[in-house]
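> take this sequence and fold it.
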Amino acid sequence: MNPRRAPRRTPRVQSADDLLSTLGRLTARARAGAEHQQPRVELAEALQREMLPAALPALPGLRTAARYSPARHGLDIGGDWYDGFGLPTGALAFSIGDVQGHDVEAAAFMGQVRIGLRAVAAVVDDPGEVLARTNDVLLSMGRELFATCTLLRFDPETWELYSARAGHVPALWATVDGRYGMAEDEGGLPLGMLPGAGYAVTRRKLDRAGSIVLVTDGVVEGPSFSIDEGLERVLRVVRAGAGADPGDIAAEVMKVADSTGHADDAAVLVISHNAGGPAPR
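Now for the predicted structure:
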């Protein structure tokens, strides 16, 4: 027995009036959605601006720049951050990191991490010890969140950078004489995961006319390519921009973030030695 065939349906032909009417309804719906969405977006952006530093520290010959791009889903506010602040010794500290999650809780935890790092760094010189103590403080709060982080201490007398890494993506660097690379220093676990975690410290000089670039994984990882490919793309940007204004370098790096297809928030921090500034001792 042959199965019964379903009756054929005559395709519906839409007139120009039908199309215009449909387009009008969709436009009105989109406009209403945008009007409803705009206050939420503005609130999220205002919150993020308040939680990131208004300015980064600088010294004669030392130039810095940073950029942040909010997440493209959820509350449009996340746990990525960058920071820079002076220390009682006259040194400068810089940090960048990424908290698990993309909501108000993640943003609040990010604030706690930043405050913890600042408080401990004011009394402890060693960046690895700063991360270790901050890790223990965060664990004592009982929050079920963690954060990756890179912390740098810059000595203005010697132009040396002391860095420690807590599960964060490597920094990238380049100089005008053609040298470049990834600072895949030995690190430790993300903050807030394990009591008593330790963090190794690496020392390097910020070369004359050189730059070091720190990013979060939202810059280098996404559906379009792997984190390794993303790091290579950023490294090419850093190499091409060696000696350029750090703001221009940061802007070009954020273009890589835009190409990943990632919905995560993203941050970049650039620290550069001005070729016309004082030479390291």
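> C-alpha from now on. contacts and neighbour counts both.
Will do.
> contacts for stretch 143-155 next, please.
With contacts defined as C-alpha atoms under 8 Å, 6 or more residues apart in numbering, stretch 143-155 is touched by 90-100, 106, 109-110, 113, 125, 127, 131, 160-168, 189-193.
> which of these fall within helices?
Using DSSP state H, the members of the contacts of stretch 143-155 that fall within helices are 106, 109-110, 113, 127, 131.
> could I get these as CSV with distance to residue 59 and neighbour count?
As requested, those are exported to CSV (distance: C-alpha to C-alpha, whole Å; neighbours: other C-alpha atoms under 10 Å):
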residue, distance to residue 59, neighbour count
106, 32, 21
109, 30, 22
110, 27, 24
113, 26, 27
127, 20, 25
131, 25, 29
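> save these as a markdown table, and put in distance to residue 227 too.
Listed next are the ones in helices among the contacts of stretch 143-155 as a markdown table, based on distance: C-alpha to C-alpha, whole Å:
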| residue | distance to residue 227 |
| --- | --- |
| 106 | 22 |
| 109 | 25 |
| 110 | 23 |
| 113 | 24 |
| 127 | 26 |
| 131 | 24 |
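> nearest to residue 274 among those?
Distance to residue 274 across these (C-alpha to C-alpha) is lowest for residue 127, with 24.5 Å.
> what about the closest residue to that closest one other than its chain neighbours, how many neighbours?
Nearest non-adjacent residue to residue 127, counting by C-alpha to C-alpha, 6 or more residues apart in numbering: residue 164, 5.7 Å away. By other C-alpha atoms under 10 Å, the residues close to residue 164 number 28.
> the structure of the following sequence is requested for comparison with the preceding one:
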Amino acid sequence: MSRRGPVQDGDELLARLGSLTAQAREQAELRRSQVELAIALQRGMLPAEMPTAPGYDLAVRYVPAHHGLNVGGDWYDAFYLPDGRIGLSIGDVQGHNIEAAAFMGQVRVCLRALASVTNDPGELLAQTNDLLLSLGSDLFATCTFMRLDPSTGVLESARAGHIPCVWATADGKSGVGGDEGGPPLGVDAGMTYPVTRYRLTTGGVFVLLTDGVVEGPSMEVDQGLDQVVRLAGIAAVAGMDASSLATAVIRGADQVGHEDDAAVLVVGHEGAEAQL
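Below you'll find the model as predicted:
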């Protein structure tokens, strides 16, 4: 009996398996290149330096997610405003791909550009929202924008669908920010964003973060926020600097079991207490 047929069938099967393996390798290389590009976009769009002000300490920590070849669109930013105050923003873009990383850059640029023409955080988010909608993207972003006045310690905050900030004072008080907030940016036109006024006193800290720090498969967001509240409270009482607190918070993010970006921005007041 001839064995030519089965041998040919086996050769054809091996050839097809080889072709599929080569295609899989090509797809993996392409995906890896996309991830590397997205990470480069992220790092290139984030600020290289933090603004400084006498008596204040700013620190950031950022861990991009690339588990499973995914990359998110979290960002942080801090910059001087025309009136001498400091603008602070942190946010999270929907999605985990190059488009999310690119959209993150657009949001950050919009916030910076519009901050030069409006000094109200709520109005800034409203204008950014409408500008993003005009770009025609299907993506949206959550965001918190704060304006710090170093001469008084006053922080004015507006929130667009983002998780709240955490605060702590040197006398042992700590908690989660209670600002009302509005919807995410890029969803509906004509939205309004209420402004909440806080005061950063001597030895106090404010912690801005993204949900990758406090929410994941191993921890619900309320538990994660409680964890950051405890860390902030300990740091304020112990006189820990902003950099050490930011490191502690980002390390705590490992407990949530997340595969998302994780960003932390800490503002501490170390100087003589400002008077309103």
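> where does the TM-score land?
After superposition, the two chains reach a TM-score of 0.85 (TM-score structural alignment, normalised by the length of the second structure), with 246 aligned residues with a C-alpha RMSD of 1.9 Å.
> hang on, the earlier thing: the residue nearest to residue 127 of the first structure matches what in the second structure?
The equivalent of residue 164 of the first structure in the second structure is residue 158 (alignment by TM-score structural alignment).
> try residue 149 of the first structure
Residue 149 of the first structure maps onto residue 143 in the second structure, by TM-score structural alignment.
> again with residue 244 of the first structure
In the second structure, residue 244 of the first structure lands on residue 240 (TM-score structural alignment).
> ok, now how distant is that match from residue 168 of the second structure?
According to C-alpha to C-alpha, to the nearest Å, residue 240 of the second structure and residue 168 of the second structure sit 12 Å apart.
> who's more crowded, the two?
Ranked by neighbour count (other C-alpha under 10 Å), residue 240 of the second structure and residue 168 place residue 168 first, with 27 against 17.
> name the nearest residue to that one, ignoring sequence neighbours.
residue 174 (4.0 Å).
> that neighbour: neighbour count?
Neighbours of residue 174 of the second structure (other C-alpha under 10 Å): 23.
> what's the distance between the alignment partner in the first structure of it and residue 173 of the first structure?
In the first structure, the residue paired with residue 174 of the second structure according to TM-score structural alignment is residue 180. Distance of residue 180 of the first structure to residue 173 of the first structure, computed by C-alpha to C-alpha: 5 Å.
> quickly list what's touching both of the two.
By C-alpha under 8 Å, 6+ apart, the residues touching both residue 180 of the first structure and residue 173 are 235, 239.
> pretty sure residue 250 of the second structure sits in a helix.
Yes - per DSSP: H, G, I helix; E, B strand; the rest coil, residue 250 of the second structure lies within a helix segment.
> mind listing what residue 22 of the first structure touches?
Neighbours of residue 22 of the first structure in contact, by C-alpha under 8 Å, 6+ apart: none.
> check which helix or strand covers the alignment partner in the second structure of residue 202 of the first structure.
Alignment note: residue 202 of the first structure maps to residue 196 in the second structure; criterion TM-score structural alignment. Secondary structure from DSSP states H and E places residue 196 of the second structure in strand 195-199.
> quick one: the helix or strand that comes right after that strand to strand 195-199, angle?
Using DSSP H and E, the helix or strand that follows strand 195-199 of the second structure in sequence is strand 205-209. Angle of strand 205-209 of the second structure versus strand 195-199, following axes from the mean of the first three to the mean of the last three C-alpha atoms, to 10 degrees, is 140 degrees.
> gap between strand 205-209 of the second structure and the chain center?
Relative to its chain's centre, strand 205-209 of the second structure lies at 12 Å (C-alpha atoms, centre = their mean, to the nearest Å).
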